[in-house]
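J.: Provide a 3D model corresponding to the input given below.
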Amino acid sequence: MTKRISVALLIAILSTSCVSKKLYTELEDKYAKLKKENRTLADTNDNLTKEKNQLDLDYKALQDELAKTRSERDKLQNDYTAASNNLKNLQSSYSALEKNSNDELQSNMTKNRELLAKLEAKEKALAAEQARLDKLKADLQSSSQRLAELENMMAQKDAAMRKLKETLSKALNSFEGKGLTVEQKNGKVYVSMENKLLFGSGSWAVGTEGRRAVTEVGKVLGDNPDITVQIEGHTDDVKYQGSGQIADNWDLSTKRATAIVQILLENKNINATNITAAGRSQFSPIAPNETAEGKAKNRRIEIILTPKLDEISKMLNEI
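T.: This next block holds a predicted model:
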């Protein structure tokens, strides 16, 4: 807002003083261009936030579907057990009826016919129950196999992310204690860099030490082309008071996230379609903003690495 007022005031002053029409026109064009850039950045930020939220929803849906599949597997197991017990009861009943039929055959033909009729009905029921049991067993085996494959695939994804976290930790070991951390949670790997390692106050230009850290991350990502990368810029709750090309904390956090993306893309092995950048401003703190230490932790860049879940989604749809 300060920037807009300053530009408007400058235009008003120049329009009332002895300024050439060319200079006045150039100032107007520049003002219009800045407004357009501001709108574009705001739209980009909204789109990236929506994409990030959708990815979180997709991941949760996959977890819910896995739980549902396990529940269905357990239900099939219970049905199988119940059917097996029923089959045993039918077999026992069949044996008893057969014995009674043999014992009473000579003494009571009428009773024997009734027993034979019951026996025939029992045999039919037994055959039907056996068929149902066989189907339940086949369904259970099929479901168990698909569930095992799904669990194995998810375990492989988790193992790959653990290996990625270890590789990043090793590559970034020299930055330990300089505001850089690497951790794995919720199936993702988070590389967090405090601004003291990357940027000067109010700037989105990455310093030498910060560039070196980002370049090391890029080397690891270049060797893992199937990883989805989300770059998030964060600020503390102190409102931006400067002027020039920055409008507010939203604008600053977005520019900082984009600056990190540009450094990563210097590595030609990284697929740009796997990367998104987002500015989160002050609205996702990890520490209280009441202390200088907390503010420092909140001023950060987070590089969030997520495995692609296309194959797992396809398998869940097939179950």
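J.: Going by C-alpha atoms from here, please, whenever you check contacts or count neighbours.
T.: OK.
J.: Tell me how many other residues surround Gln145.
T.: Residues within reach of Gln145, counting by other CA atoms under 10 Å, total 12.
J.: same thing with Ala213?
T.: Per other CA under 10 Å, the neighbour tally for Ala213 reads 19.
J.: run this one through as well so I can compare:
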Amino acid sequence: MRNLFILSMIALMLGSCVSQRKYDELLATNKSLESRVDRLEQVKQAYDKLVVDHEALQSERDRLVREKSELERRANNLRENLDKLNVEYESLLSQNEVLLASATEERQALVEELGRKENEIAQKERSLERLQRDLDEKEKDLNKLQASLEEREARINELNDQINAQRDILDNVMAGIEQALMGFSDADLTVTQKDGRVYISLSQQLLFEVGSDRIDAKGRDAINKLAEVLNVNPDIAITVEGHTDSDGSAERNWDLSVSRATSVVKILTRAGVDPIRITASGRALYDPVAPNDSPENKALNRRTEIILSPDLSKLFELVQRD
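T.: Model prediction:
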């Protein structure tokens, strides 16, 4: 869509059919829409990265837990061996007391055996101390990892809460719009939700006479009812896009699509919608919903779309937080 829009701009400049001011306005509008799409993509990428980091931290935590369990098992084995050696040592001491009067060779052998056992006990105690230090370090690493994991989980939960809140707002807005516009036929207007936005498509038949940018009474009624819903949802950004079929010159279609979008904006603002929330643009014949190969399809393409987008400022604050 972006490339098509740029090509259409170049074609208009080469044909010198549209004034520089209108071209600049359309270019600025296109950049604004691209910026919104880019910001939504940044939020999605940041969210996906947080989920991947969370899974990596969870895996690292599981590994440390397994290592901690293994160290604890080895430490317990060493303690058991140490207890056994202490029992044997005490037994040898008792035997030594009994055999103090025994032959010199037997007494010397017992003393040597006692020395060996003492050395073995000392080695086991040093090994146990090393294992205990390793266990303490693993415990510290595990605590740090757990804290980081909890922080990541909190940020992911907060992001999910914000995303769900924006989805609820759009669902409520869409329900309110459907209720407000219930008296209009599907041929006159449709309301759909796509890519986190609400799209309201108003047919030319509902709003304008052929080739005119003056909105008739039925169209003004529909826009005023829509404005009532928008006024109670002030955090929703509004984009109004005019579209035409392929009949007539490109220059005429550009002018007509822009002026029709502007006419809709004027009614919205007169109905109390804050102008700072609204962006108006014309897409001429360059964004059709059907091929311009039949009267029926051309009628589908002659439309005005009102696109409602949620406020993403809180999501960006969460993504950019250290």
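J.: can you give me the helices for the stretch 51-200 of the first structure?
T.: All helices of the stretch 51-200 of the first structure, identified by DSSP state H, counting those that start in this stretch, fall at 109-171, 195-198.
J.: if you compare these, which one is most tucked away?
T.: Neighbour counts (mean count of other CA atoms under 10 Å) averaged over each of the helices of the stretch 51-200 of the first structure peak at helix 195-198, with a mean of 22.
J.: What span of the second structure is that one aligned with?
T.: Under TM-score structural alignment, helix 195-198 of the first structure corresponds to residues 204-207 of the second structure.
J.: would you list the helices of the stretch 51-200 of the first structure in CSV and tack on distance to Glu311 of the first structure?
T.: As requested, those are arranged in CSV below (distance: least, CA to CA, whole Å):
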stretch, distance to Glu311 of the first structure
helix 109-171, 9
helix 195-198, 36
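J.: Quick check: the match of helix 195-198 of the first structure compared with the first structure, mean distance?
T.: For stretch 204-207 of the second structure, the mean distance to aligned residues of the first structure following superposition is 1.0 Å (mean CA distance after the TM-score superposition for the first structure).
J.: Contacts for that stretch, please.
T.: 188-189, 210, 214-216, 218-220, 299, 302-304 (CA atoms under 8 Å, 6 or more residues apart in numbering).
J.: where does it sit relative to the chain's centre, distance-wise?
T.: Once both centres are worked out by CA atoms, centre = their mean, to the nearest Å, stretch 204-207 of the second structure turns out to sit 37 Å from its chain's centre.
J.: what does stretch 282-302 of the first structure give?
T.: Computed by CA atoms, centre = their mean, the separation of stretch 282-302 of the first structure from the middle of its chain amounts to 23 Å.
J.: Aligned counterpart of Tyr23 of the second structure in the first structure, please.
T.: When the first structure is aligned by TM-score structural alignment, Tyr23 of the second structure is paired with Ala42.
J.: do Val240 of the second structure as well
T.: Aligned counterpart of Val240 of the second structure in the first structure: Ile231 (TM-score structural alignment).
J.: Can you give me the separation between its match and Asn108 of the first structure?
T.: 89 Å (CA to CA, to the nearest Å).
J.: More neighbours: those two, which one.
T.: Remark: of Ile231 of the first structure and Asn108, Ile231 carries more neighbours, 23 against 11, as counted by other CA under 10 Å.
J.: picking that back up, and the match of Tyr23 of the second structure, that one's in a helix?
T.: Yes - per DSSP: H, G, I helix; E, B strand; the rest coil, Ala42 of the first structure lies within a helix segment.
J.: what's the distance between Gln204 of the second structure and Leu318 of the second structure?
T.: 42 Å.
J.: brain fart, Asp161 of the second structure
T.: As for Asp161 of the second structure, its distance to Leu318 of the second structure is 11 Å (criterion: CA to CA).
J.: Just the contacts of stretch 204-207 of the second structure: which are in strands?
T.: Judged by DSSP state E, the subset of the contacts of stretch 204-207 of the second structure located in strands is Leu189, Arg303, Thr304.
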